[in-house]
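# following is a predicted model, sequence given first.
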Amino acid sequence: IEEMAQKVQQMNQFNMNSCEVAQNLVGGLWGKSDRMSSEICKSVGNSQGLFSDWAKSRHECGTGGQRASTIAANSDPDIPAQSYNFTWEMLKQSYPSFSTEFREYLMTFVGTVIFYQDGDASGKRGFQFVGQGDRALLTALLDGTSSVTMLNCDTNDKCLNPTTQAMSISASQALKPRVRAMIESMNAKVRSNAALTLQDHDGQRCRNPRRHDQQRHE
């Protein structure tokens, strides 16, 4: 019984409220890239003691010409002083145990906003909105028998230039049948007082829709 309760708790931990994700993303947006870099400069300068007061920070981050050097001196990982994928960074910080594949799935599901700092090596500037959220993705994960388009990160670190890739999930690979089979197996073990198998213990399989038994199409 205790092991079953632990499995249920594990599965509950993987639920993500897409509204909360959207609110956090919106909260990180400041408008135009110039205004954003100015606000970042002031936040860095004031929070890290680089300026004596708010008026000083406004001057130095504006006409004072200290914006670039102040941002470069940032030591707070929560302040996006460089190019930044908001959903990706949030997932890495809040859910460090999630696999790269599962983070990509969640980012595809809720979408993301990528900020490119001036002078970024990619040559891009400002904001890019990637993905609009796809209900078909949730259906495919739960029930299978459908094809979806997933976002794939170019790097696991920052994921600033994600691409798309087609993926299909069969009914046997979907979450509902696998969770049902796991619960039925655990229920039978409880009734017969038998030990759980390795498959019963493998709750991680339910949280990674792409690592196990998937088919990818170029």
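Received it, and whenever you're ready, just let me know what you need.

# going by C-alpha atoms from here, please, whenever you check contacts or count neighbours.
Noted.

# now Thr149: closest residue in space, sequence neighbours ignored.
Once flanking residues are discounted, Thr149 sits nearest to Ala166: 4.5 Å by Cα to Cα, 6 or more residues apart in numbering.

# let's bring in a second model and compare:
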Amino acid sequence: LALQATVPEIKTAKDFLQKMASDINSMNLSSCQVAQGIVGGLFPQTQVSQQKVCQDIAGESNIFADWAASRQGCTVGGQSSSVRDKASDKDKERVLKNINIIWDSLSKNRMLDGNKELKEFIMTLTGTLIFGEDSEITPLPARTTDRDILRAIMEGGTAKVYHCNDSDKCLKVVADANVTIARDKALKSQITKLLTSIQNKAVSDTPLDDREKGFISSTTVPVFKYL
């Protein structure tokens, strides 16, 4: 419920991945088979979609002489990566290259600004997909049943999580790093601080900062109604 109220897009992702895990477990597949299945199923689809993205970008930028040349360049010609690097702002989100899907989504949530540990814990809970330089896929399965992770996210504590070894995009991940969330950086404390600040500003008629606005816009709970 806390995830649904504060980071709804992550709650949706968690539910989706949890259902996937349940469906997979019902078929008695090993985690290794599951990973192979995810990559085997997604990689061909990713290749096709990224070829289309490459050709769209090439067409808009007049990179190739004609459609046949763009198809050649975006497939066996080996120019897909360099063409996709030229994506305009409207096409950048279509490019699945050097991106950690869940980390990228979490990084857009202002409530999690400057809280790397909490983002790592949430990413571990939901699982994620990492797309490399050539759109190769590394799946990191969800750990939705790990009570230590859930407890640490809500109240603070230590658990084994997916830890980012690079500073920004989280493309290099260590699978079982012991990471601690301080109590004041856990979700309960963060929400309490935000609600107190919003309430005080409502009383004093002071403008909200970007983080507070981001919290109100992302939560499904009508915050002002209760304040």
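Happy to help now that I have it. This is a predicted model, so every value here is computed, not measured.

# report the TM-score for the pair.
Between these two chains, after superposing, the TM-score reads 0.53 (TM-score structural alignment, normalised by the length of the first structure); 168 aligned residues with a Cα RMSD of 4.6 Å.

# picking that back up, residue in the second structure paired with the residue nearest to Thr149 of the first structure?
Alignment note (TM-score structural alignment): Ala166 of the first structure maps to Asn178 of the second structure.

# contacts only, for that match.
Contact analysis of Asn178 of the second structure by Cα atoms under 8 Å, 6 or more residues apart in numbering lists 158-161.

# what about it, which SS state?
Here Asn178 of the second structure is recorded as strand under DSSP: H, G, I helix; E, B strand; the rest coil.

# which element is the most far-flung residue of the second structure relative to its centre on?
Ranked by distance from the centre of the second structure (Cα atoms, centre = their mean), the top residue is Ala65, with 36.9 Å. Ala65 of the second structure is part of no helix or strand, with elements assigned from DSSP states H and E.

# with Gln190 of the second structure instead?
Per DSSP H and E: helix 187-204 holds Gln190 of the second structure.

# what is the subsequent helix or strand relative to that helix?
helix 210-218.

# so which bits of that following helix are buried?
Buried residues in helix 210-218 of the second structure, counted by 16 or more other Cα atoms under 10 Å: 212, 214-216, 218.

# and which of the residues you listed is nearest Lys19 of the second structure?
Within the buried residues of helix 210-218 of the second structure, the smallest distance to Lys19 of the second structure is 23.5 Å, found for Ser218 (Cα to Cα).

# what sits closest to the spatially most central residue of the second structure if chain neighbours are left out?
Nearest residue to the geometric centre of the second structure (Cα atoms, centre = their mean): Ile102, 1.1 Å. Computed as Cα to Cα, 6+ apart, the closest residue to Ile102 of the second structure that is not its neighbour in sequence is Thr128, at 5.5 Å.

# what sits against that neighbour?
With contact set as Cα under 8 Å, 6+ apart, Thr128 of the second structure has these partners: 100-103, 139-142.

# ranges for the helices of the first structure?
2-13, 18-27, 33-47, 54-60, 67-72, 86-94, 100-110, 135-143, 175-192, 198-201 (DSSP state H).

# single out the most deeply packed of those helices.
Among these, helix 100-110 has the highest mean neighbour count (mean count of other Cα atoms under 10 Å), at a mean of 21.

# that helix to helix 86-94, inter-axis angle?
130 degrees (axes from the mean of the first three to the mean of the last three Cα atoms, to 10 degrees).

# run the chain-centre distance for helix 100-110 of the first structure.
Centre-to-centre, helix 100-110 of the first structure and its host chain are 6 Å apart (Cα atoms, centre = their mean, to the nearest Å).

# tell me the angle it makes with helix 135-143.
Interaxial angle, helix 100-110 of the first structure versus helix 135-143 (the same axes, to 10 degrees): 130 degrees.

# next, the angle helix 18-27 makes with helix 100-110 of the first structure.
Using the same axes, to 10 degrees, helix 100-110 of the first structure lies at 80 degrees relative to helix 18-27.

# hmm, who's touching helix 100-110 of the first structure?
The list of residues contacting helix 100-110 of the first structure from outside it, by Cα under 8 Å, 6+ apart, reads 18, 21-22, 87-88, 91-92, 131-135, 137-138, 150-153, 156, 207-211.

# what does the residue nearest to Ile102 of the second structure align to in the first structure?
By TM-score structural alignment, Thr128 of the second structure lines up with Thr112.

# repeat for Glu93 of the second structure
Per TM-score structural alignment, Glu93 of the second structure is aligned with Asp78.

# distance of that match relative to Val110 of the first structure?
Asp78 of the first structure is 21 Å from Val110 of the first structure, where distance means Cα to Cα, to the nearest Å.

# burial count for the nearest residue to Ile137 of the second structure once chain neighbours are set aside?
Spatial nearest neighbour of Ile137 of the second structure, chain neighbours left out: Phe131 (4.8 Å); criterion: Cα to Cα, 6+ apart. Other residues lying near Phe131 of the second structure total 21 when counted by other Cα atoms under 10 Å.

# what sits against Phe131 of the second structure?
Per Cα under 8 Å, 6+ apart, neighbours of Phe131 of the second structure: 96-101, 137-138.
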